[in-house]
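S.K.: Predicted model follows, preceded by the sequence.
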Amino acid sequence: MEDSGILIVMFFLILLSGLFSGSESALLSLEDATLRTMKEKKVRGIETLELLKSNPKRLIITILLGNNIVNILLPVLATVWGTTTFGDGEIVIGLVTGGLTFILLLFGEILPKNFAIINNQKFALMVAPFLYFLSKALFPFIWIFEKISDKVTPDAENLGISEAEVLAMVAMSEEHGEITAKEKIRIKNLLDFADTRVSDVMTPRTKINSISNNSTLLEVKNIFKETPHSRIPVYEESIDKIIKIITLRDIWSASEECGENKLVKNLELRSPYFVPITKNISDLFEDFQRQQIHLAIVLDEHGGTAGLITMEDIFEEIFGEIRDETDIEEQEETESVKDGVWKVSPRMTLEEIEEETGICLYANDEEKEEHSEKNLSFFILEKLGRFPRKGEIIEFEFADIIIEKIEGHAVELFRIVKKL
């Protein structure tokens, strides 16, 4: 073969190398959602593209096989051309090899891959017919490599999307305005559902409304009037020994039959359902459904009462606070007092506060990643390393947080004052 003929073949092979490299970038960066959109728009050539994407393992083998054939032929031809033109010698071979490496890196890898990623749809549609033809032409070789690959690596169909990938997609969707911050939180909560323990969701024992089994029906009625709950635990001697669960229906039925002076301990009531503090809420949710109950008593490692959890608590962990007709007296999560001043519920997360007030409480992106899902009460407790005091001011870069109201050790209300 003449020198000019070798150069023409080499030029053609460099183009093919760029084509294969670009094909790999374009086709692998083309998401299934984009492919569906193209199909809905009836883009020309989408059928061939779908055939290629339907078998990613075969597609990769086709591209790599073609690219390696090209990259093996190129050095051979370049060496023949160099020795024929300039004579045999180590210097000539070294210069030819170095020059070819530079050309392949630039025109066979960097430029085509960058171009293909930016124009992945057009590039994928352009190369699809060629790759489909090549997959048929090289089928015997592709089949051999495919069988070897099947033995060594798992089927691509069995590979799921990781939680980290889902969270990354959710974050991107929020940045582009496709979902709201609250929707992002709900998706995050769903992903965390199986790992969340009842201790993270339960009402702690200090906030449980409970009654003694020596109480009368009249006393219990008065307690029900002061609480929004429809079920209350009944204890014997102390709250660490809960023996029954009483409901509003139980009260009214017993009052009509026995009068309001009857003692609770003489009633036939439902026994409580006990769960350990380490139980996952996903497992508890299944228990609630299977046993058709709505409330469980959470026990600590010593068998004492640690808290109480309801079906509503589990729903709220995913969807946020659920309000019904009994909640109309409750304070709103945020209340604007005046410009730059808000009253804020301790239940609000830092991300929700930023969305409602525009105030960022994070010092940097690392803090945002770590604390954005935490509620304000826990964040302040963690920051101080102790229980806050009423009237105490915690300073941040863009705002001051004032402890407005405290009940026991629990903060009931915060005031946020924006710094000017």
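M.R.: Yep, that arrived. Just so it is clear, the model here is predicted, and its values are computed rather than measured.

S.K.: Please make it C-alpha for all contacts and neighbour counts, starting now.
M.R.: Fine.

S.K.: biggest helix in this protein, by residue count?
M.R.: The longest helix of the chain (DSSP state H) is helix 56-86.

S.K.: And that one, what does it pack against?
M.R.: helix 3-29, helix 46-53, helix 90-105, helix 120-137, helix 139-152 (3 or more C-alpha pairs under 8 Å, 6 or more residues apart in numbering; DSSP states H and E).

S.K.: what's the angle between the longest one and helix 90-105?
M.R.: If you take axes from the mean of the first three to the mean of the last three C-alpha atoms, to 10 degrees, helix 3-29 sits at 40 degrees to helix 90-105.

S.K.: Got another one to weigh against that:
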Amino acid sequence: MITYLLLTLFLIICSAFLSCNETVFTKASRIKIMQWINDKESGHEKAGFLLTHPQEVITTLLLLSSFVNIALSTLVTSFMIELFSLNNIGSIAVAASLSVIISSLFIIVIGEIVPKTIGYYFADKLFFVFISSLYFMTYISRPFVFLFTSLSKTFLFPFGIKNIKGLPSITESELRYLVNVSEEEGVIEKEEKEMISGVFEFKDKVVREIMVPRIDMVCIKKGTTLSDTLEIIRNEGHSRYPVYDKDIDNIVGILYVKDILMNLGPSTDYSKTIDSSLREAYFVPEGKNISELFRELQAKRLYMAIVVDEFGGTAGLLTVEDLVEEIVGEIRDEYDFDEEALVKDFNENSFIANGRLSLREFAAKVDFDFEDFIDGYNEETLAGLLFALFGKIPKEGEKIIFKGIEFKILKVDGRRIKEVLVTKEKGDVDEVRQ
């Protein structure tokens, strides 16, 4: 009887220990561990081995945990059957049923929930406590790990999974945390932090979020004379222009200003059209990921893409400069002096926003999580959100409160919201005020 109890207690402790180790290893900060390794603290070689063999560590812990839990269930079952047999309490079936219930409670509560919760909250501290035991268990279990990993790969192969990947050495959240701390401690400047954050956000954005919308596109009609085209170039200051036939939904090419300028001379006929100077346009859907588009434009050595909507109409355009600005911030050249600022400070609690400001940028400006802020809305810009909230084209002076933020329409140009006064208010009530 005592032997059974001692063995059961030992196996429960082993199960809890292994579960805690598993959570600690997966949750512990890779940044702190690598700093510890770089400082060559005691045990740094073992820590280095564990970080470079994450799949072996996890597989070892899962195997040992499975063996221990099976042994625990078997032991409890044997104990209950013997107890029932000696005392003529009931049938073997009843004993087996009770053993399943008891062993399950032990394994789930004491062997899983409690130790994993402890490991989750104290992962960084416990990693350095468990490092020797983790290393020892992983090292002596390597033959068994190799055997079971090989068997696993055999069963996974039909599903197209050829490699079992381990844990990332550093997660994105850890890198973001490191960037924030570095800025707070003065290691990097605010602009550098924004640039690094832009890299993280770059892979999550789609074309429609950053494109120049159709209404802001400067296009040239097919058949326009060279003289008229040069006048447009002087007034607008762009280096490339989409060219359309009949209407803007039918883009037939891209005009590069340098192609025209290189052919100008004393004998140039300014009455001829630009049609022979067009280059092929590159079209992309508005839902395309911008990181994929950036790679495509690089590979094709293109500078501009025409964005089309789901119906095939022209939704806007996007340039390499627009893509780069998502990382490095606004790039202003000699032609940008009169460009409207998307955000202008007003006072301590207010600022003036352009309707073209993207909701992702707006959410960051007002310290909101983007997904929480849009809350089911599909609009991409501040103007789009305000149209949806008002349910109409608002007039100058009208106000609305959304997510505890007051929006006052300052300037409307036709059907376009040009300027909005944004003021942070208390509360989170949504209402429309005239």
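M.R.: Cool, got the structure. Since the model is a prediction, treat every value here as computed from it, not as a measurement.

S.K.: Got a TM-score for the pair?
M.R.: Once the chains are laid over each other, their TM-score by TM-score structural alignment, normalised by the length of structure 1 reads 0.72; 405 aligned residues with a C-alpha RMSD of 4.7 Å.

S.K.: related to what we said a few turns ago, please produce CSV containing the helices and strands packed on helix 56-86 of structure 1, extended by mean neighbour count and distance to Gly307 of structure 1.
M.R.: Conversion of those to CSV gives the following (neighbours: other C-alpha atoms under 10 Å; distance: least, C-alpha to C-alpha, whole Å):
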stretch, mean neighbour count, distance to Gly307 of structure 1
helix 3-29, 19, 49
helix 46-53, 18, 52
helix 90-105, 15, 64
helix 120-137, 17, 55
helix 139-152, 13, 50
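
S.K.: Mind checking the ones you listed for the one nearest to Leu65 of structure 1?
M.R.: Closest approach to Leu65 of structure 1 among the helices and strands packed on helix 56-86 of structure 1 (C-alpha to C-alpha): helix 139-152, 7.8 Å.

S.K.: and the angle from the closest one to helix 56-86?
M.R.: Orientation note: helix 139-152 of structure 1 sits at an angle of 120 degrees relative to helix 56-86 (the same axes, to 10 degrees).

S.K.: Excluding chain neighbours, what is closest to Lys203 of structure 2?
M.R.: Nearest residue to Lys203 of structure 2 in three dimensions, chain neighbours excluded: Ser291, at 5.4 Å (C-alpha to C-alpha, 6 or more residues apart in numbering).

S.K.: tally of neighbours for the one you found?
M.R.: For Ser291 of structure 2, the count of nearby residues is 17 (other C-alpha atoms under 10 Å).

S.K.: Quick check: Glu174 of structure 1 touching Ala181?
M.R.: Yes. In this structure, Glu174 of structure 1 is within contact of Ala181 by C-alpha atoms under 8 Å, at 6.7 Å.

S.K.: so where do the strands sit in the stretch 151-300 of structure 2?
M.R.: Taking DSSP state E, counting those that start in this stretch, the strands of the stretch 151-300 of structure 2 run over residues 212-213, 220-221, 240-245, 247-256, 278-279, 283-285.

S.K.: thinking again about what came up before, can you say which of the helices and strands packed on helix 56-86 of structure 1 is nearest to Tyr362 of structure 1?
M.R.: Distances from Tyr362 of structure 1 to each of the helices and strands packed on helix 56-86 of structure 1 were compared by C-alpha to C-alpha, and the smallest falls on helix 3-29, at 33.9 Å.

S.K.: Just name whatever secondary elements that closest one is in contact with.
M.R.: The criterion is 3+ C-alpha pairs under 8 Å, 6+ apart, and the helices and strands that helix 3-29 of structure 1 contacts are helix 56-86, helix 111-118, helix 120-137.

S.K.: Can I get these in JSON lines including distance to Asp150 of structure 1?
M.R.: JSON lines is the format used below for the helices and strands packed on helix 3-29 of structure 1 (distance: least, C-alpha to C-alpha, whole Å):
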{"stretch": "helix 56-86", "distance to Asp150 of structure 1": "9"}
{"stretch": "helix 111-118", "distance to Asp150 of structure 1": "28"}
{"stretch": "helix 120-137", "distance to Asp150 of structure 1": "17"}
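
S.K.: Out of those helices, which is closest to Ile245 of structure 1?
M.R.: Among the helices and strands packed on helix 3-29 of structure 1, the nearest to Ile245 of structure 1 by C-alpha to C-alpha is helix 56-86 (57.2 Å).

S.K.: Buried ones in that closest one, by neighbour count?
M.R.: If you call a residue buried by 16 or more other C-alpha atoms under 10 Å, then helix 56-86 of structure 1 has these buried ones: 57-63, 65-67, 70-71, 74-75, 78-82.

S.K.: now swap in stretch 223-230 of structure 1 and tell me
M.R.: For stretch 223-230 of structure 1, burial by neighbour count (16+ other C-alpha under 10 Å) applies to 223-224.

S.K.: Give the aligned range of it in structure 2.
M.R.: With the alignment judged by TM-score structural alignment, the segment of structure 2 matched to stretch 223-230 of structure 1 spans residues 232-239.

S.K.: number of nearby residues for the closest residue to Leu295 of structure 1 other than its chain neighbours?
M.R.: Spatially, and ignoring its direct neighbours in sequence, Leu295 of structure 1 is nearest to Thr310 (4.3 Å; C-alpha to C-alpha, 6+ apart). The criterion is other C-alpha under 10 Å. On that basis, Thr310 of structure 1 has 21 neighbouring residues.

S.K.: Next: Leu350 of structure 1.
M.R.: Burial measure for Leu350 of structure 1: 23 neighbouring residues, criterion other C-alpha under 10 Å.

S.K.: contacting residues around it?
M.R.: Contacts were defined as C-alpha atoms under 8 Å, 6 or more residues apart in numbering; by that measure Leu350 of structure 1 touches 360-361, 371-376.

S.K.: let's see it at 10 Å
M.R.: With contacts defined as C-alpha atoms under 10 Å, 6 or more residues apart in numbering, Leu350 of structure 1 is in contact with 356, 359-362, 368, 371-377, 379.

S.K.: isn't there a strand covering Leu317 of structure 2?
M.R.: Yes. If the criterion is DSSP: H, G, I helix; E, B strand; the rest coil, then Leu317 of structure 2 is within a strand.
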